[in-house]
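J.: attaching a predicted model along with its sequence, questions to come.
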Amino acid sequence: MGLLTIGAFAKASRLSPKALRLYDELGLLTPARVDPVTGYRLYAPQQLEQARLVAWLRRLGMPLARIQYVRTLDAVAAAQEVRAFWAQVEADTAARRDLATFLVDHLSRKDPFMSPTAESLGIRYAALSDTGLVRAGNQDTAYAGPRLLAVADGCGSHGGTASAAAVDALKPLETDGVSAGSLLNVLEEVVEQAKQAVHDIAGSGPSVEATGTTLTALFWTGSQLALVHIGDSRVYLLRDGELFQITHDHTVVQSMVDEGRLSPEEAASHPQRSLLVRALGPGADTTPDMRLYDAQREDRYLLCSDGLSTVVPAQDIHRVLAEVSEPEQAVRELIARANGSGGPDNVSCVVADVLELQQ
């Protein structure tokens, strides 16, 4: 079979002549020959497979620059790149879905502080942070108050200062009035303040790019808990005897698990398991996850740094939360478990129980 005209090739490849001309200009799909007199583009039949791949990748929404890169790969590597791209699309979609859910719930409710449920529920809480058995200093910050629960895990030359500053930026939530109508805006504002506080601290140190922090917080509205989460600190919920991890780790390794490139078992021992893809700090992706959770009587929430979750198995965390009734005793027991497993990192825990208020 001889060369195909651009019209015939467009029909066979399911790409429009306009798209083919654009891809030629970008060097993405170069014609086999251009007629020197007419300027007509002619394509070889062997180019159809590549053209169809480009068409399918465009239907996925992959950017042209990334398609150009995929074309340079062998089949196995190209498949991995497509898997990675789609995992990112799903993560982005999940983040937008969470925000949409937040907005729908947020806009459809009356002020939670005025609801009957808000008058009957409250929280009791405890927070504790420990240096562990290996680190020279503690870069974690743990905080628990009537409305705010937070854990931050700093890193770098000023990590401890950064984690404390990030939590301090959220503390006005304890005293400032927050209505249902302003909740989302207020949360966004305090997160921006936390970002700026960490950036200012990182900028004052000798190693700007090395200073940052995670930030995971729950804000109690009286009937709901609003989550703000960035990094690999975690929130667990114990409800009806079952333990659920309600945050998603923003780490390189978790991204590889999401993409199918690592199993959860492999991720647990991966040498880069603590490398973050999102955090508060210069040069990092600082986009937080934000969600709303309806509170139920007898719910128990645990916020913790990775100094607990990486060394204490989930079943042991579950056992402590289910069996130790007082939050103060529970945080002490969890930290003791982490140190009993070698205490390789700073460890911070906040435990909060949702309970019915006495009338």
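T.: Noted; the coordinates are in hand. Numbers count the residues shown, from 1 in each chain.

J.: hey, let's count contacts and neighbours off CA atoms from now on
T.: Fine.

J.: burial of residue 251, as a residue count?
T.: 19 (other Cα atoms under 10 Å).

J.: excluding sequence neighbours, find me the nearest residue to it.
T.: residue 276 (4.2 Å; Cα to Cα, 6 or more residues apart in numbering).

J.: can you give me the buried ones in stretch 6-21?
T.: For stretch 6-21, a neighbour-count test (16 or more other Cα atoms under 10 Å) marks 6, 7, 9, 10, 13, 15, 16, 17, 20, 21 as buried.

J.: put this next to the previous one:
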Amino acid sequence: MNRVEVVGVTHRGRVRPANEDTIAVAGFLSAVPEGEPVRLTVSSTRPVTCLVADGLGGHADGARASRLAAQVIVDASPTFADSAAIVAAVHRADANLYAESGHPLPRGAMGTTVVVLTVSGADATCVNVGDSRCYLLRDGLLVQLSRDDSPPPSRPGPAAPTGRVTQTLGGRLTPAPIHPHVQRLSTIAGDRFLLCSDGLTDYLPVDDVENCLTGGGRPDDVVRDLLRRTLDAGGGDNVSALLVTILE
């Protein structure tokens, strides 16, 4: 039996006119009041899959792209017995975006990033394409499980957000191969995973993220605090976060 608690929130931010992010938990896609966290406790014998998809701003139909990709992955999620099945679903989502957008497009094909976390028994698998992230908090230590598809820094020192990614689902005039990043690990009760779009991590330093997660607050309060801090820091992009806690 897989038992997890998930608190999720999505918000358009303080600048963007619309929200192009999509969040999904155990088959449910985001259709919630903007900015209000929602909590779900999931008990299932099937794998439990959560994801954040961030539609590409400035491309055609970013919101549609993130929702379509999320729907393809969610529909396949009951069969996620291993990482190969998750990767195959991500590839199908990529192909569907190109099929739906058609060619040529004057503004480019619609595209999205995605980060997926599947919990199955005592194992978890993280798969990502783009710069939406997944972190694990265990024993007070925060570790990034996902891998950013971002351009290398132009100069030594901490890399500033570029707003560009080197790999996405869709998002190009002609289809290009994608190579999803995969991270597998064993879970223990009390593990916390944070899935988020770059609208959070571009504005909130990782130390602040860690402080929020280790502060001992209830998951609902932690997610509210993450959103508040991000908006206070400028909130220049859509913001989405899922906090996943392993109960058993």
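T.: Happy to help now that I have it. Please read all numbers here as calculations on a predicted model, not as lab measurements.

J.: could I get the TM-score for this pair?
T.: With the length set by TM-score structural alignment, normalised by the length of the second structure, the two chains reach a TM-score of 0.82; 223 aligned residues with a Cα RMSD of 2.1 Å.

J.: picking that back up, tabulate the buried residues of stretch 6-21 of the first structure in CSV, adding columns for secondary structure.
T.: Shown next, in CSV, are the buried residues of stretch 6-21 of the first structure (DSSP: H, G, I helix; E, B strand; the rest coil):
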residue, secondary structure
6, helix
7, helix
9, helix
10, helix
13, helix
15, coil
16, coil
17, helix
20, helix
21, helix
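
J.: what does the residue nearest to residue 251 of the first structure correspond to in the second structure?
T.: Under the alignment by TM-score structural alignment, residue 276 of the first structure pairs with residue 165 in the second structure.

J.: roughly how far apart are its match and residue 83 of the second structure?
T.: Noted for residue 165 of the second structure: a distance of 23 Å to residue 83 of the second structure, by Cα to Cα, to the nearest Å.

J.: mind checking the SS state of the residue located most distally from the centre of the second structure?
T.: Most distant residue from the mean C-alpha position of the second structure: residue 104, 28.4 Å away (Cα atoms, centre = their mean). For residue 104 of the second structure, the assignment made with three-state DSSP gives coil.

J.: from residue 172 of the second structure, how far out is it?
T.: From residue 104 of the second structure to residue 172 of the second structure the distance is 10 Å (Cα to Cα).

J.: tell me how many other residues crowd the nearest residue to residue 137 of the second structure once chain neighbours are set aside.
T.: Spatial nearest neighbour of residue 137 of the second structure, excluding adjacent residues (Cα to Cα, 6+ apart): residue 192 at 5.1 Å. Counted by other Cα under 10 Å, the residues lying close to residue 192 of the second structure total 25.

J.: what does residue 192 of the second structure align to in the first structure?
T.: Aligned counterpart of residue 192 of the second structure in the first structure: residue 300 (TM-score structural alignment).

J.: might one say that residue 201 of the first structure is in contact with residue 160?
T.: No. At 10.3 Å, residue 201 of the first structure does not count as touching residue 160 under the criterion of Cα atoms under 8 Å.

J.: the residue positioned nearest the centre of the first structure - nearest residue in space that isn't next to it in sequence?
T.: In the first structure, the residue lying closest to the centroid (Cα atoms, centre = their mean) is residue 250, at 4.2 Å. Excluding the flanking residues, the one nearest residue 250 of the first structure by Cα to Cα, 6+ apart is residue 231, at 4.9 Å.
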